[in-house]
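**Q** build the 3D model from these lines:
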Amino acid sequence: MLTHMKSTATTALEAPEADHHAALHGDFRWQVPPVFNIAQACGERWARETPERIAILAEDADGPIDGPDGALSCAALWRQAGALAASLRDRGVAPGDRVAIVMPQRPETAVAHLAICAIGAVAMPLSMLFGPEALAYRLADSGARLAIADDSAWSALVQARAEAPQLATLVAVGEVPGPVDAQWSELLAHRHPIETAMATAADDAAVLIYTSGTTGPPKGALIPHRALIGNLTGFVCSQNACPQPSDVFWSPADWAWTGGLMDALLPCLYLGVPIVGLRARFTPERAFELMQRHRVTNTFLFPTALKAMMKAVPRPREVYDLRLRAVMSAGEAVGDAVFQWCDEALGVRVNEMFGQTEINYIVGNCGAFQGRDGRLHPGWPARPGSMGRAYPGHRVAVIDDDGHECPRGTPGDVALHRLDVHGQPDPVFFLGYWKREDATRAKFTGDPSDSWCRTGDTAVMDADGYLWYQGRSDDVFKAAGYRIGPSEVENCLVRHPAVANAAVVPRPDPERGAVVKAYVVVAPGHVADDALVAALQAHVKGKLAPYEYPKEIEFIDALPMTTTGKVQRRVLRLREEERAKGRALT
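**A** Model (predicted):
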């Protein structure tokens, strides 16, 4: 099937609703070598096997970038990575050292990741949207000794440096405002680039990614080289048997986050699929134009992006020549409204996916897989509104507070077992939280060698193994004694044509404990008034249980979001709590 994954599943071509989930799990075995390096697997080997093939296509706000910087071949990617690796080593970067990367989707970001991994150091991607305080916290906590950045984050990085005294060197990519310690172009001019990546153990650390902090202060999740292998079954399945001839991938997901790095950039480089890097702000129109221009076949789009595209261009195939054959979505529940639009308007059944930085790409849907006969076969049918099922190689369950599996249909915490269904170690697991052994221990339930890793997300598993998301464990709340999962109400609201996006939180109430409140972003062309409030309440009442409709609706220009595209309900919940305290004092 693929290097480091082995499946003997093969079938005749069946109808699209055929279900091979059980067969794929039963026949699948992980192939994890003791020595494995991401740089060798994603860069070095392709430079030797297919040197002229394009690895990365680059665009900015004006469109495709001209010249070699706009279309980086496998050979050029590895040549630059080898030169940077040698320069970093000369500057004292040693195995295990943390190196920060603060750049958008651009070829240099990929080069930096491969170079850092190649010498056994640990890449620490940081969002270019971070301000000085956010950067300073992560730089100081990680002990990073070198940072690479472009003009998108340079000023904030220079300010943050004062709070991170161990940060010895700032490397500038291109023109930046202010003084620099080293220029990217100078480092790439090294006369003796390394030719072979270090023979790291598969368990060695490769990446340090700080969580988005939706439920508390950010924690650094230490990711080993082998975790990329653990991501592959989910990527291949959710992208409908990627790679296929002529596949081209693009996603607006920032390469500084798990969604962009582990769900897009590194799997594409590993599988030899050209990936488009866009250095510009996402807009629905720009997304469609890019996918048309590059004949994009595979993509990962957050639900928030899909909602914006659905509202802005309801019938995209009447406007754009699209070649999409696979759409994966994650980060929030997709909901049946977006699911139906993808099916009808894009002509592609969206494959919802679920995972998190610590244990990524573990649950989702699969439109197709490739059998030993070389033909594509249906994976398992997606069910609108469901997160999907466990991907091959992952043993997933819904567990209670004591770590016992919940009866089917009973809400609980989505969890992943350290061992797969065959009793073999699952390679997708993170190594632990950086300098937070207490938090690492709290993440697991059971004996260390036979334990469940909790996600903190609440869901129900049905009789067929499909998971139905209810929200973050701390997002689910009770109103008048009823358990409310915000995603169901939010999805219902978004189905109304006047709603661009919505978030549901509890509003404290002295009599009922809490009532359902919705924050709503109004779609263009609609008026936020009392009439719309009544219409939306009636809309939800007619589709959900009576206790689920929002007793209060507040219109808002934009929902608070993490840089990974997730709604920060915690911010809205805290706002409601502060307001309740104010009302109690009057």
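**Q** only C-alpha atoms for contact and neighbour calcs from this point on.
**A** Noted.
**Q** where's the spatially closest residue to residue 215 that is not a sequence neighbour, which helix or strand?
**A** The shortest distance from residue 215 to any non-neighbouring residue, by C-alpha to C-alpha, 6 or more residues apart in numbering, is to residue 570 (6.9 Å). In this assignment (DSSP states H and E), residue 570 forms part of helix 569-585.
**Q** what number of residues lie near the closest residue in space to residue 255 that isn't next to it in sequence?
**A** Leaving aside its chain neighbours, residue 255 sits nearest to residue 261 (4.6 Å; criterion: C-alpha to C-alpha, 6+ apart). Using other C-alpha atoms under 10 Å, residue 261 has 22 neighbouring residues.
**Q** same deal with residue 437?
**A** Neighbour number of residue 437 under other C-alpha under 10 Å is 11.
**Q** report the separation between it and residue 415.
**A** 19 Å (C-alpha to C-alpha, to the nearest Å).
**Q** ranges for the strands of the stretch 301-450 of the chain?
**A** Applying DSSP state E, counting those that start in this stretch to the stretch 301-450 of the chain gives strands spanning 326-329, 351-356, 359-364, 369-370, 376-377, 389-390, 396-399, 412-417, 432-433, 444-447, 450-461.
**Q** closest to residue 26 out of these?
**A** strand 389-390 (12.4 Å; C-alpha to C-alpha).
**Q** I'd like the strands of the stretch 301-450 of the chain as JSON lines, with mean neighbour count and distance to residue 75 appended.
**A** Shown next, in JSON lines, are the strands of the stretch 301-450 of the chain (neighbours: other C-alpha atoms under 10 Å; distance: least, C-alpha to C-alpha, whole Å):
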{"stretch": "strand 326-329", "mean neighbour count": "25", "distance to residue 75": "28"}
{"stretch": "strand 351-356", "mean neighbour count": "25", "distance to residue 75": "32"}
{"stretch": "strand 359-364", "mean neighbour count": "25", "distance to residue 75": "29"}
{"stretch": "strand 369-370", "mean neighbour count": "24", "distance to residue 75": "28"}
{"stretch": "strand 376-377", "mean neighbour count": "22", "distance to residue 75": "31"}
{"stretch": "strand 389-390", "mean neighbour count": "26", "distance to residue 75": "36"}
{"stretch": "strand 396-399", "mean neighbour count": "25", "distance to residue 75": "39"}
{"stretch": "strand 412-417", "mean neighbour count": "25", "distance to residue 75": "38"}
{"stretch": "strand 432-433", "mean neighbour count": "21", "distance to residue 75": "34"}
{"stretch": "strand 444-447", "mean neighbour count": "15", "distance to residue 75": "42"}
{"stretch": "strand 450-461", "mean neighbour count": "21", "distance to residue 75": "39"}
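**Q** another for comparison:
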Amino acid sequence: MLASLAELWFDRARTHPDDPAVDDGRGWLTWAELLPRARAVGAALAEAGVGPGDVVVLQARNTVEWVLVAAGVHLLGATLAPLGAEEPVASRQEYAARVGARVVVAEVPVAGELDLGLACPPHPVPTGREIDLESADPRGVRSPGPAVVLATSGTAGHRSTVPMDHDVLVRLYGDVAVMLDVGRGDRLLGVVPLAHSFGFNGLLVLALLTGASLRLVPERDPRALPGLVRESGATIVAGPPALLHDLAGAVLGGDGLGPQVRLFMTGATEVRPDALLPLADRAGIPRVSSGYGLTQTCGTVAICPDIGRLADAGHAPMTVVPGVEVVVVDALGSPVPPGARGRVLTRGYQVAVPTDADGWLVTGDEGHLHPDGTLCITGRVDDQLVVSGFNVDPVRVEQALARSPYVAQVAVVGVPDPRRGHRLVAVAVPAEGVDADGRNDAAVLAQARAVLAGYEVPDTVVWMDALPHTTTGKLSRATVRRMLAEHLGDHDQED
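**A** Just a heads-up that it's a prediction; the model follows:
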């Protein structure tokens, strides 16, 4: 049993040397071609001071170079700490300090960082035959730390970092591959960012484990996606429900995906088969799978391999992966009977950041268990929002908006959106002396955009005279949502 991702990079070059491994629109690298390129990247990182156990921050779009840096880091026995390409420089620097990065590799570097192009210099690609794969021993690669550290908003309400060990990822996504029937002949379309748990684990690690090939998409253009699906020969398209909306819309406009796509693989807080299955049918995709997990659980807790065949009462019943436990509890923490809704708790080898000493992770998700042990997720019980598959911490967004001189107080809430899950609305109280003419929505959002990722920036600012608070002085988000609904309702009537 292979125990590390470093071993997997070697093993794929040995077992599937001539199979396509990864492509970003500029041509394929086979598994045998990828390995020497990754070793060259590892040498460049070592020259920059990276050794076993060190952390390397990587910020770039989904490209072949991204994968080469990831492989180079693993071959050194170091830890990868990727960050979404949309994050501003200030966030990258703060994140690098938090994880204790030895080196930062960036597509657009600043002083003191390593340029992605220099880490992956263009040169003739070796055939792979020059490397003696039989004598090379990947077990000699020491990996004293985790394979990857991923950033997450987290159910605790603040951005945190989650370390994921090599053996955990190998075991977990080996089981996921079996449950979803992913194999060597599959082509995975990588639209979701590799810096996200869905992208790193559900695409890159899955490809490494199975030998499936990966077609990366550096720039997401909904109009171009159907053509990419057809031309890449993708058999599996992975992404949030918003991606299926985009594909179905494009197909409705006359742009087909081709006959080869057999699976749309998705995951979100709440997957509604009654909403997704008509979209899949319109797009010509015969099967939709749903996964449930958090970054704190290395991305996966349970899987429903076919929501069309197994969906019940409007939700997808998911099978908990082997070695993992799930309970549903009431507000006092007591287990509820099958069918009753409550807060979801999970425990297992893949829980990287447990909440208590017994290893349980208290999630912010609401759900229920069927008598057969399958799990349905029905929504959120905390304030965290999900936008296009990304967790958004409203407190973090509020802190960014509150820096504006126009804003005295602000609350961020989510309005249901059929494509993205939620769209963000900032409900703001103007600063003293700012009249109606001086409430500069564009300036408020521009200032927030400088410190937030794109998906964290609200679509709209709604100005109100005051925000509601509880008797203990805490912001009442439930009341804010009701006020916003009334405001939007009145606005719609006026229109």
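**Q** before we move on, back to that, of all the strands of the stretch 301-450 of structure 1, which one is nearest residue 22 of structure 1?
**A** strand 389-390 (10.2 Å).
**Q** what's the matching range in structure 2 for that closest one?
**A** The alignment of strand 389-390 of structure 1 onto structure 2 (TM-score structural alignment) covers residues 319-320.
**Q** what does stretch 295-302 of structure 1 contact?
**A** Stretch 295-302 of structure 1 is contacted by residues 239, 247-253, 263-264, 290-291, 322-332, 565 when judged by C-alpha atoms under 8 Å, 6 or more residues apart in numbering.
**Q** what residues in structure 2 pair up with it?
**A** Under TM-score structural alignment, the match for stretch 295-302 of structure 1 is residues 233-240.
**Q** how long is the matching stretch from one end to the other?
**A** 20 Å.
**Q** now the residue most central in space within structure 1, nearest residue through space, not along the chain?
**A** With distances taken as C-alpha atoms, centre = their mean, the residue of structure 1 nearest its centroid is residue 259 (1.9 Å). For residue 259 of structure 1, ignoring the flanking residues on the chain, the nearest one in space by C-alpha to C-alpha, 6+ apart is residue 253 at 6.0 Å.
**Q** can you pull the contacts of the counterpart of the one you found in structure 2?
**A** Aligned by TM-score structural alignment, residue 253 of structure 1 pairs with residue 192 of structure 2. Residues in contact with residue 192 of structure 2 (C-alpha under 8 Å, 6+ apart) are 198-199, 238-240.
**Q** next one: residue 398 of structure 1
**A** Counted by C-alpha under 8 Å, 6+ apart, residue 398 of structure 1 has contacts 405-406, 411-415, 459-461.
**Q** likewise residue 187 of structure 1?
**A** The contact partners of residue 187 of structure 1, by C-alpha under 8 Å, 6+ apart, come to 83-84, 87-88.
**Q** which parts of stretch 141-150 of structure 2 are buried?
**A** By 16 or more other C-alpha atoms under 10 Å, the buried positions in stretch 141-150 of structure 2 come out as 141-143, 145-150.
**Q** what about residue 253 of structure 2, how many neighbours?
**A** Residue 253 of structure 2, neighbours per other C-alpha under 10 Å, totals 10.
**Q** what span of structure 1 is stretch 32-46 of structure 2 aligned with?
**A** Stretch 32-46 of structure 2 covers residues 75-89 of structure 1 once aligned (TM-score structural alignment).
**Q** so how far is residue 411 of structure 1 from the residue nearest to residue 259 of structure 1?
**A** Taking C-alpha to C-alpha, one finds residue 253 of structure 1 at 30 Å from residue 411 of structure 1.
**Q** buried subset of the contacts of residue 192 of structure 2?
**A** Counted by 16+ other C-alpha under 10 Å, the contacts of residue 192 of structure 2 give 198-199, 238-240 as buried.
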